[in-house]
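Participant: Below is the sequence, then the predicted model.
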Amino acid sequence: METPQLTETILIRVKEGVAIKNDTPEMKAFQKLTDIVKSQDGFLRQYWGHQVEDDNIFVWSIDWKWKSDHDRLLESVDLKSTITAGLAELSDVKKHPPFITYTEFKSDPTAAYTAPVTEVAFVNMPAGYGEAEKYSMDNDMSHVGDEVKTVGKSWGSATGWIVETLPKDTEPTGEMVALLGVFGYASIDDHMRWRETPEHARIMVQMGVLAEKTGMSGTKAKILGGRSMFHVHFEGGK
């Protein structure tokens, strides 16, 4: 699989009673949006699903070959307005604006998204963090992917730095959404068993040291309800 240069992640709070799954009217409305996206030059893959912990939250992830391919879609007034109007059918976007991130994954995230269940985790950093903090995080946590796979039995994982977040004022003053990690498992139980291992405990200690050194913390976006990590049974692909 080709590693995308940019992954767009859109979270919306759906209207009461809306279920974007199976053959519901909402699913048919959403498929019109996915059809628009997959017809664009540079589109690679897309995945969607309701959050397990709060099924009022719907997650849509889109892999783009190049950032310029995504930008070209936004430059089309007609396409942008069609997608915006389509999301407004599913969510009260004025009351609950979509939470959107743009991530540059360091490796192909496909295996994580196509697993039966995916852990999605957002991390904050102090506003103005730079290359020194990124290097420290990348270097100190470089072994995590291997341990998640060999000990945690993950189907695959990927982490990447977030280059933009919308809206820009989702976080407390002095913080910004900085990092996204996705980890695929056969089941939520498998993920929970991994969290109970000594290897995972050691990683948590390392994360604590990194938090002291870099100021990282869990994302606090209102739409997440204080939950910076959650699970999704993603559908989709092409």
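Facilitator: Yep, it's here. Since the model is a prediction, treat every value here as computed from it, not as a measurement. Numbering: from 1, shown residues only.
Participant: from here on, contacts and neighbour counts on C-alpha atoms
Facilitator: Fine.
Participant: Scan this protein for its longest helix.
Facilitator: helix 198-214 (DSSP state H).
Participant: mind checking how far E199 is from F30?
Facilitator: Going from E199 to F30 by Cα to Cα, to the nearest Å gives 41 Å.
Participant: Looking at those two, which one has more neighbours?
Facilitator: It is F30, of E199 and F30, that has more neighbours when counted by other Cα atoms under 10 Å, with 19 against 15.
Participant: now for the helix or strand the more buried one falls within, which elements pack on it?
Facilitator: Assigned by DSSP states H and E, F30 belongs to helix 25-38. Using 3 or more Cα pairs under 8 Å, 6 or more residues apart in numbering; DSSP states H and E, the elements in contact with helix 25-38 are strand 43-50, helix 77-90.
Participant: Moving C-terminal from the first one, which element do we reach first?
Facilitator: Proceeding N to C from strand 43-50, the next assigned helix or strand is strand 57-64, under DSSP H and E.
Participant: Also the last one?
Facilitator: On the C-terminal side of helix 77-90, the nearest following helix or strand under DSSP H and E is strand 99-105.
Participant: one more structure, for comparison:
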Amino acid sequence: MAVTEFGPMVVKPGLDVMDESTPEGKIVHSAWKGVTSEKTGPFRVYWGMEVESPENLWSFFDFESVEEHKKFAKEHGIHHVKDFDKVFERSVFQKHLGDETFPPTAFKSPVTEIMLAYFPSGISSEAKAAATERIAQFKENGLNKCADVQAANFGWAVEHDFAVPGEEGKTATALSLLIGWPSIDAHMRFRETDAFKESIGLIRGMEGLLRVTMCHVKCKTIENEKRKAE
């Protein structure tokens, strides 16, 4: 099952990891260039700073499976990130998006909206299917009526142990929606349209919904040339 490893890391204060001319930027860029130069490395890497919380660097890695990712991380990946303690304070989480969202084309847009809808870890298959259908309807009735939407990918995370933001000690699984926009302003304009206002209830009314988070990221991309033929 194809997956995308993803998660934010907290950058140490005063560092600019997106500027390759800085020492910290060189560490991050070299790491991503390194992992995408390996034959068993990720197909591609997307990374960018979160607009709403600019201390968070989000990174996304496309792999053939969770097992492939874990094997690569153990055998090769650890060597490429050996200097990350000089740049990052901590990792917020490290999870995987399932094959429904693969490949996550929304990250190729100038701005990607990342929505995570959290549900109880023990959510039933029926409730899961119902939530998926409501997201699909939101895409059909809302997003597809907006000419500014460049891509939209949605699907469930593999893991069921997400920490729920604002709910200490509570764990959950997550349904993701990734939307590619030309700009943040384009997203904000969409929120004022009838298409959005008439369809957003499909998300807010999902059975078992614990919390929804949303942020924007402006991603860079590196492709693994050695895996393009796969």
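Facilitator: Looks like it came in fine. Bear in mind that the values here come from a model prediction, so they are computed numbers and not experimental data.
Participant: Would you pull the TM-score for this pair?
Facilitator: Counting by TM-score structural alignment, normalised by the length of structure 2, the TM-score of this superposition works out to 0.84. Behind it: 219 aligned residues with a Cα RMSD of 2.4 Å.
Participant: sorry, back to before: tilt between the helix holding F30 of structure 1 and strand 57-64?
Facilitator: If you take axes from the mean of the first three to the mean of the last three Cα atoms, to 10 degrees, helix 25-38 of structure 1 sits at 20 degrees to strand 57-64.
Participant: contact partners of helix 25-38 of structure 1?
Facilitator: When contacts are defined by Cα atoms under 8 Å, 6 or more residues apart in numbering, helix 25-38 of structure 1 is touched by residues 18-21, 43-46, 79, 83, 86-87, 90, 238.
Participant: repeat for stretch 11-22 of structure 2
Facilitator: 24-29, 48-49, 55-57, 87-90.
Participant: Looking at structure 1, which residue reaches furthest from the middle?
Facilitator: For structure 1, the residue at maximal distance from the C-alpha centroid (Cα atoms, centre = their mean) is P198, at 26.9 Å.
Participant: Need the counterpart of it in structure 2.
Facilitator: Under the alignment by TM-score structural alignment, P198 of structure 1 pairs with D194 in structure 2.
Participant: Kindly report the same for N139 of structure 1.
Facilitator: By TM-score structural alignment, N139 of structure 1 lines up with E133.
Participant: ok, and what's touching the strand or helix carrying that match?
Facilitator: Assigned by DSSP H and E, E133 of structure 2 falls within helix 125-141. Applying Cα under 8 Å, 6+ apart, the external contacts of helix 125-141 of structure 2 come out as 152, 154-155, 175, 177, 195, 199-200, 202-203, 206-208.
Participant: related to what we said a few turns ago, right, so the helices and strands packed on helix 25-38 of structure 1: which one is the most enclosed?
Facilitator: Mean neighbour counts were compared across the helices and strands packed on helix 25-38 of structure 1 using mean count of other Cα atoms under 10 Å; the top stretch is strand 43-50, at a mean of 21.
Participant: average distance between it and structure 2?
Facilitator: Compared with structure 2 after fitting, strand 43-50 of structure 1 has a mean deviation of 1.1 Å; criterion: mean Cα distance after the TM-score superposition for structure 1.
Participant: can you confirm R189 of structure 2 is in a helix?
Facilitator: Yes. Counting by DSSP: H, G, I helix; E, B strand; the rest coil, R189 of structure 2 is part of a helix.
Participant: That one: how many residues sit nearby?
Facilitator: By other Cα under 10 Å, the residues close to R189 of structure 2 number 12.
Participant: what range in structure 2 matches stretch 182-189 of structure 1?
Facilitator: Against structure 2, stretch 182-189 of structure 1 falls on residues 178-185 (TM-score structural alignment).
Participant: Just the buried positions in the matching stretch, please.
Facilitator: For stretch 178-185 of structure 2, a neighbour-count test (16 or more other Cα atoms under 10 Å) marks 178-181, 183-184 as buried.
Participant: cool, stretch 33-40 of structure 1 as well?
Facilitator: Across stretch 33-40 of structure 1, burial judged by 16+ other Cα under 10 Å covers 33-34, 37-38.
Participant: And for the counterpart of K108 of structure 2 in structure 1, the neighbour number?
Facilitator: Per TM-score structural alignment, the equivalent position to K108 of structure 2 in structure 1 is T114. If you count neighbours by other Cα under 10 Å, T114 of structure 1 ends up with 19.
Participant: T114 of structure 1 reaches F234, doesn't it?
Facilitator: Yes. Using Cα atoms under 8 Å, T114 of structure 1 is in contact with F234, at 6.8 Å.
Participant: The equivalent of V158 of structure 2 over in structure 1: what's it in contact with?
Facilitator: Matched by TM-score structural alignment, V158 of structure 2 corresponds to V163 in structure 1. Neighbouring residues of V163 of structure 1 by Cα under 8 Å, 6+ apart: 101-104, 178.
Participant: And for P109 of structure 1?
Facilitator: P109 of structure 1 sits next to 3, 156-158, 182 when contact means Cα under 8 Å, 6+ apart.
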